[in-house]
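In: missing the sequence, but the structure's below:
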């Protein structure tokens, strides 16, 4: 398969003004600096970007306003995952309309101990409702915050059902053995992105395609 996301990708912070609104000029300048320092892509509105501190309308406006500054949508991956499937669908459709085809999607969270069948159904409903062949979806594994982990069976089922849509997984669990297992099981069929630069070299050797790192906000050139 062709890997879409490789190298060092920065999970950008979202600068805010005193009222808590996103400061787009600072965000745009920061994104350009990250790319100029060697980052392959910028991950917008993930955990570091405090996505869940913003409303749906604010999240849409941040993406639109950032793109209006001239940033290329091909260099962005946008977090669109929400508790409610309809909200995830809304943000994912919006990203695609804006020209961003790579999205990072949390599992539905808050309710814990979700069975595999429920997790598969949630993503299937999301993908089917979006209904756009351009979509390239990255599963977001961060169980210490969501309380939900993707089992190998869930990933296998989604890859089988949506081989052109499921583009990869970002694993921010901090569990190296889990990341290595993902590389071994799925590294030839989708992108595996370590959720920290700590694991980058070892992960690349194991078959990962790169990492998504928050540390690059401060030291992108040292990592990239």
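Out: That came through, no problem. None of the values given here were measured: they were computed from a predicted structure.
In: drop to CA atoms for contacts and neighbour counts, all remaining ones
Out: Will do.
In: Now do the helices in the chain.
Out: 24-36, 56-68, 85-97, 116-130, 143-146, 152-161, 176-186, 200-206, 220-223 (DSSP state H).
In: which residues touch the last one?
Out: So the one you mean is helix 220-223. Residues from elsewhere that reach helix 220-223 (C-alpha atoms under 8 Å, 6 or more residues apart in numbering): 8, 10, 34, 37-39, 197, 216.
In: And for the second one?
Out: Contacts to helix 56-68, defined as C-alpha under 8 Å, 6+ apart, come from residues 22, 24, 27-28, 45, 51, 73, 87, 91, 94-95, 98.
In: how about the helices of the chain in JSON lines, adding mean neighbour count and distance to residue 109?
Out: Below are these laid out as JSON lines (neighbours: other C-alpha atoms under 10 Å; distance: least, C-alpha to C-alpha, whole Å):
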{"stretch": "helix 24-36", "mean neighbour count": "18", "distance to residue 109": "27"}
{"stretch": "helix 56-68", "mean neighbour count": "17", "distance to residue 109": "16"}
{"stretch": "helix 85-97", "mean neighbour count": "20", "distance to residue 109": "11"}
{"stretch": "helix 116-130", "mean neighbour count": "17", "distance to residue 109": "10"}
{"stretch": "helix 143-146", "mean neighbour count": "14", "distance to residue 109": "5"}
{"stretch": "helix 152-161", "mean neighbour count": "15", "distance to residue 109": "16"}
{"stretch": "helix 176-186", "mean neighbour count": "18", "distance to residue 109": "20"}
{"stretch": "helix 200-206", "mean neighbour count": "17", "distance to residue 109": "27"}
{"stretch": "helix 220-223", "mean neighbour count": "16", "distance to residue 109": "31"}
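In: Put this next to the first one:
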């Protein structure tokens, strides 16, 4: 498992009956792989995992593993209400052929570090797969501090990466100061250039679902230290990248996919497709981006 590069947090496509559209998801995955993405992360927040049954999750993983083949690794996001359910899903992901796991804190319950460490340890040790810890205190209310992340990494050889989504790029340098073992991924789209400058070597991306070539190019320019070119592309991209950082990010990213011809905006409840001024603002930002889209 190579934790590096741009890995999409893939959306889950639904057909008109709100069933998983596996045929489209395979086409979508191939498009992003062909555009230079280095892995596929399935069943995350953007993938609407909380609305999927266990059977649907496993079917998605099987489809993506078959689609990706040996080209890029498939990573399964592991999230649930209970430790037992997370462990079961981790084992199912390994059986399906996934190469890595992205381990989230449990839904709903926000425990202390003793409880969270015990939970994470059970999931990480459930399989021999390489693991990424997902730290997103904004969305999940559980904040894994740099000291705690380093402690967990020291105890588990297969914890090899962290997705840092606290929105504070100082966390990247703080983690790096405590351990060199972990690959650090930026988990919020509108902090990618700053995150790479601070030492990140990967990006779990959202708008990549609609703009994979631009996402990969931005990452490569920033990683190569080509600041002028990177910031020129970044300035163009930022109004769209900021859609990844608001509560309705799933609806917004799926709307952008629909309007750019790679997907649809269908979401499962309790989410609803965006309407009114929110929709107008999003479509306005996208229209401007399409009119000024740079040649790569």
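Out: Cool, got the structure. Because the structure is predicted, anything quoted here is derived from the model rather than measured.
In: Got a TM-score for the two of them?
Out: The TM-score (TM-score structural alignment, normalised by the length of the first structure) is 0.88; 215 aligned residues with a C-alpha RMSD of 1.8 Å.
In: Now flag whichever of the contacts of helix 56-68 of the first structure is closest to residue 140 of the first structure.
Out: residue 45 (12.4 Å; C-alpha to C-alpha).
In: if we can go back for a sec, list just the nearest of the contacts of helix 56-68 of the first structure to residue 125 of the first structure.
Out: Once C-alpha to C-alpha is applied, the member of those that ends up nearest residue 125 of the first structure is residue 87, at 12.1 Å.
In: Can you tell me how far the counterpart of that closest one in the second structure is from residue 106 of the second structure?
Out: Using TM-score structural alignment, the partner of residue 87 of the first structure in the second structure is residue 85. The gap separating residue 85 of the second structure from residue 106 of the second structure is 10 Å, by C-alpha to C-alpha, to the nearest Å.
In: and the residue nearest the centre of the first structure, what is it in contact with?
Out: In the first structure, the residue lying closest to the centroid (C-alpha atoms, centre = their mean) is residue 104, at 2.7 Å. Residue 104 of the first structure sits next to 46, 77-81, 137-140 when contact means C-alpha under 8 Å, 6+ apart.
In: which of those residues are also in contact in the second structure?
Out: Contacts conserved in the second structure for these, using both residues aligned by TM-score structural alignment, their matches' C-alpha atoms under 8 Å: 77-80, 137-140.
In: Quick one: mark the members of these that sit in strands.
Out: 77-79, 137-140 (DSSP state E).
In: could you dump those to CSV with distance to residue 175 of the first structure?
Out: Output for those, formatted as CSV (distance: C-alpha to C-alpha, whole Å):
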residue, distance to residue 175 of the first structure
77, 23
78, 24
79, 22
137, 22
138, 18
139, 16
140, 14
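In: Distance check, residue 30 of the first structure against residue 23 of the first structure.
Out: 11 Å.
In: sorry, that was for residue 147 of the first structure
Out: Distance, residue 147 of the first structure to residue 23 of the first structure, by C-alpha to C-alpha: 31 Å.
In: Residue 76 of the first structure now?
Out: Distance from residue 76 of the first structure to residue 23 of the first structure, counting by C-alpha to C-alpha: 18 Å.
In: So these two - more neighbours on which side?
Out: residue 76 (24 against 16; other C-alpha atoms under 10 Å).
In: so who does that one touch?
Out: By C-alpha under 8 Å, 6+ apart, the residues touching residue 76 of the first structure are 41-44, 100, 102.
In: Try it again at 7 Å.
Out: 41-44, 100 (C-alpha atoms under 7 Å, 6 or more residues apart in numbering).
In: in the second structure, which of those residues remain in contact?
Out: With both residues aligned by TM-score structural alignment, their matches' C-alpha atoms under 7 Å, the contacts of those that the second structure also has are 41-43, 100.
In: Now check residue 62 of the second structure against the first structure: what is it aligned to?
Out: Superposed on the first structure with TM-score structural alignment, residue 62 of the second structure falls opposite residue 64.
In: make that residue 50 of the second structure, sorry
Out: With TM-score structural alignment as the criterion, residue 50 of the second structure pairs with residue 52.
In: Determine the number of other residues adjacent to that match.
Out: Neighbours of residue 52 of the first structure (other C-alpha under 10 Å): 16.
In: hang on, the earlier thing: make JSON lines out of the contacts of residue 104 of the first structure and add neighbour count.
Out: Output for those, formatted as JSON lines (neighbours: other C-alpha atoms under 10 Å):
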{"residue": "46", "neighbour count": "24"}
{"residue": "77", "neighbour count": "26"}
{"residue": "78", "neighbour count": "27"}
{"residue": "79", "neighbour count": "29"}
{"residue": "80", "neighbour count": "28"}
{"residue": "81", "neighbour count": "27"}
{"residue": "137", "neighbour count": "25"}
{"residue": "138", "neighbour count": "26"}
{"residue": "139", "neighbour count": "21"}
{"residue": "140", "neighbour count": "25"}
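In: what's the most distant pair in those?
Out: The largest separation in the contacts of residue 104 of the first structure, counting by C-alpha to C-alpha, is between 46 and 137 at 13.8 Å.
In: Residue 17 of the second structure: neighbour count?
Out: Neighbourhood size, residue 17 of the second structure [other C-alpha under 10 Å]: 8.
In: Now do the same for it: its match in the first structure.
Out: Aligned counterpart of residue 17 of the second structure in the first structure: residue 19 (TM-score structural alignment).
In: Return the distance of that match relative to residue 13 of the first structure.
Out: 17 Å.
In: and what of residue 6 of the first structure?
Out: 20 Å.
In: what do you get for residue 182 of the first structure?
Out: Here residue 182 of the first structure is placed at a distance of 27 Å from residue 13 of the first structure (C-alpha to C-alpha).
In: what's near enough to touch the nearest residue to residue 87 of the second structure once chain neighbours are set aside?
Out: Leaving aside its chain neighbours, residue 87 of the second structure sits nearest to residue 123 (5.1 Å; criterion: C-alpha to C-alpha, 6 or more residues apart in numbering). By C-alpha under 7 Å, 6+ apart, residue 123 of the second structure lies in contact with 86-87, 90.
In: what does residue 234 of the second structure give?
Out: Residue 234 of the second structure makes contacts with residue 218, as judged by C-alpha under 7 Å, 6+ apart.
In: In the first structure, which residues correspond to the helix or strand containing it?
Out: Per DSSP states H and E, residue 234 of the second structure falls inside helix 227-241. With TM-score structural alignment applied, helix 227-241 of the second structure matches no range in the first structure.
In: which parts of that helix are buried?
Out: For helix 227-241 of the second structure, the neighbour count (16 or more other C-alpha atoms under 10 Å) marks 230-231, 233-234, 236-237, 239-241 as buried.
In: No further questions, thank you.
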